[in-house]
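**Q** pasting the structure only:
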């Protein structure tokens, strides 16, 4: 009975951590969407809120890291339980970094619109990559919430599309700057935003990889695409 009671306590503590991780996921997802809107319309006040609210994400990261550390010390999880805790810690780190990238987008958007004088449709340049990354982040968090390994595996390829889109944006912006040096300043700002979006896609892909690690017990980081569909030995 003592073992069963201890197991239930562990499950409750882990579930409480997972709930806060998903709360953190919702916070960074909102921050990303708000930052993109700042970039589209140039709302300086909204950009300031996104930047300020990143502190709440940082504080939650510290709290969750501490909770996970205490859980390991008290419960000494093994096998799948330990994989779950370790993967959760990594997800927390990726979510904090997504919050940082969203803050960068908001800061760049504020600076860009305060300077004015934009000579091309800067938001249209990143519209496609922003939509794809937003969907990847949402779906990765959904896969983590449901521990859906099949869905997570399907998301890995989506990051390749985002990377390809970023390279296209880079080529287009280089062309703008070569043809008209007056666009260099705003083109560079747009490039920093596109890069931040691409990095958010990388972090969202990482979350999907951690789901696969928990569910199947295999680490597919740095694996070639052809190897992802192979069953775990």
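**A** Here it is on my side, so go on. All values reported here derive from a predicted model rather than from experimental measurement.
**Q** C-alpha from now on. contacts and neighbour counts both.
**A** Will do.
**Q** show me what the lengthiest helix in the chain is packed up against.
**A** Secondary structure of the chain per DSSP state H: the longest helix is helix 2-41. Here helix 2-41 touches helix 44-75, helix 79-115, helix 122-146, going by 3 or more CA pairs under 8 Å, 6 or more residues apart in numbering; DSSP states H and E.
**Q** go through the last one and flag the buried ones.
**A** Using 16 or more other CA atoms under 10 Å as the burial criterion, the residues of helix 122-146 that qualify are 122-123, 125-126, 129-130, 132-137, 139-144.
**Q** next up, a second structure to put side by side with the first:
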């Protein structure tokens, strides 16, 4: 009975952690969304609110890391249970970094407004990649919540689409700068925003990879697993 009670308590503790991770995920989704609204509208107050909100995300990261460490010490999980905890810690790290990227976008927005750097249509340049990354982040959190490895696998393949969009943006902005040197400052700022969005896609892909690790026990980082796996299995 002691072992059964311990197992149930472990499951309860782990579910509590998962709920807080999803809360953190909701916060970084809001950060990213608000950062892009600020970038589109030039709303400096909203941009600064995104920057300030990063403190909450950072505090959650510290709290969750500490909770996971204590869970390992108290429950001494093995095999699948330990794998789940370790992967969850990595998800927490990626979520914190997504918050950092959203903060970069917000800071860039404030800087552009202060300098009046509005020569090119900066938001339209990144609109498609921003929508793609937002969808990918949302779906990766959904896959984590439901431990859906098939959905996670589909998301990994989507990251290449975001990478392709970023390369297209980079070529376009280089053309702007070559044709009109007055656009150099704002084009570089927009490229900085596009890179932050591309990195958010990378972190969302990482979360999807950790879902597969939890469910299937396969570490597919730095591999071509997504291109060779059969999604219809």
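**A** Good, I have the coordinates. Everything numeric in this text was worked out from a predicted model, so none of it was measured.
**Q** need the TM-score between these chains.
**A** Superposed pair, TM-score by TM-score structural alignment, normalised by the length of structure 1: 0.97. Supporting alignment: 231 aligned residues with a CA RMSD of 1.2 Å.
**Q** so the longest helix of structure 1 versus helix 44-75, what angle?
**A** 160 degrees (axes from the mean of the first three to the mean of the last three CA atoms, to 10 degrees).
**Q** by how much does helix 2-41 of structure 1 deviate from structure 2 on average?
**A** By mean CA distance after the TM-score superposition for structure 1, the fitted helix 2-41 of structure 1 averages 0.3 Å away from its aligned residues in structure 2.
**Q** before we move on, what about stretch 124-139 of structure 1?
**A** Looks like 0.2 Å for stretch 124-139 of structure 1 (mean CA distance after the TM-score superposition for structure 1).
**Q** what's the neighbour count on residue 208 of structure 2?
**A** When neighbours are counted by other CA atoms under 10 Å, residue 208 of structure 2 registers 31.
**Q** quick one on the thing from earlier: let me know which of the helices and strands packed on helix 2-41 of structure 1 is tucked in deepest.
**A** helix 79-115 (a mean of 21; mean count of other CA atoms under 10 Å).
**Q** between that one and helix 44-75, how many degrees?
**A** Put simply, helix 79-115 of structure 1 runs at 160 degrees to helix 44-75, going by the same axes, to 10 degrees.
**Q** for helix 79-115 of structure 1, packing partners?
**A** Packing partners of helix 79-115 of structure 1 (3+ CA pairs under 8 Å, 6+ apart): helix 2-41, helix 44-75, helix 184-216.
**Q** buried stuff in the longest one?
**A** Going back to what we said before, that points to helix 2-41 of structure 1. Residues 10, 13-14, 17-18, 20-22, 24-25, 27-40 are the ones in helix 2-41 of structure 1 that count as buried (16+ other CA under 10 Å).
**Q** quick one, that helix and helix 122-146 angle?
**A** 170 degrees.
**Q** likewise the shortest one?
**A** Using the same axes, to 10 degrees, one finds that helix 44-75 of structure 1 and helix 122-146 are set 20 degrees apart in direction.
**Q** tell me the spacing between the residue mapped onto residue 11 of structure 2 from structure 1 and residue 42 of structure 1.
**A** Matched by TM-score structural alignment, residue 11 of structure 2 corresponds to residue 11 in structure 1. For residue 11 of structure 1, the distance to residue 42 of structure 1 (CA to CA, to the nearest Å) stands at 45 Å.
**Q** same check on residue 94 of structure 1?
**A** Distance from residue 94 of structure 1 to residue 42 of structure 1, by CA to CA: 27 Å.
**Q** and for residue 145 of structure 1?
**A** 33 Å.
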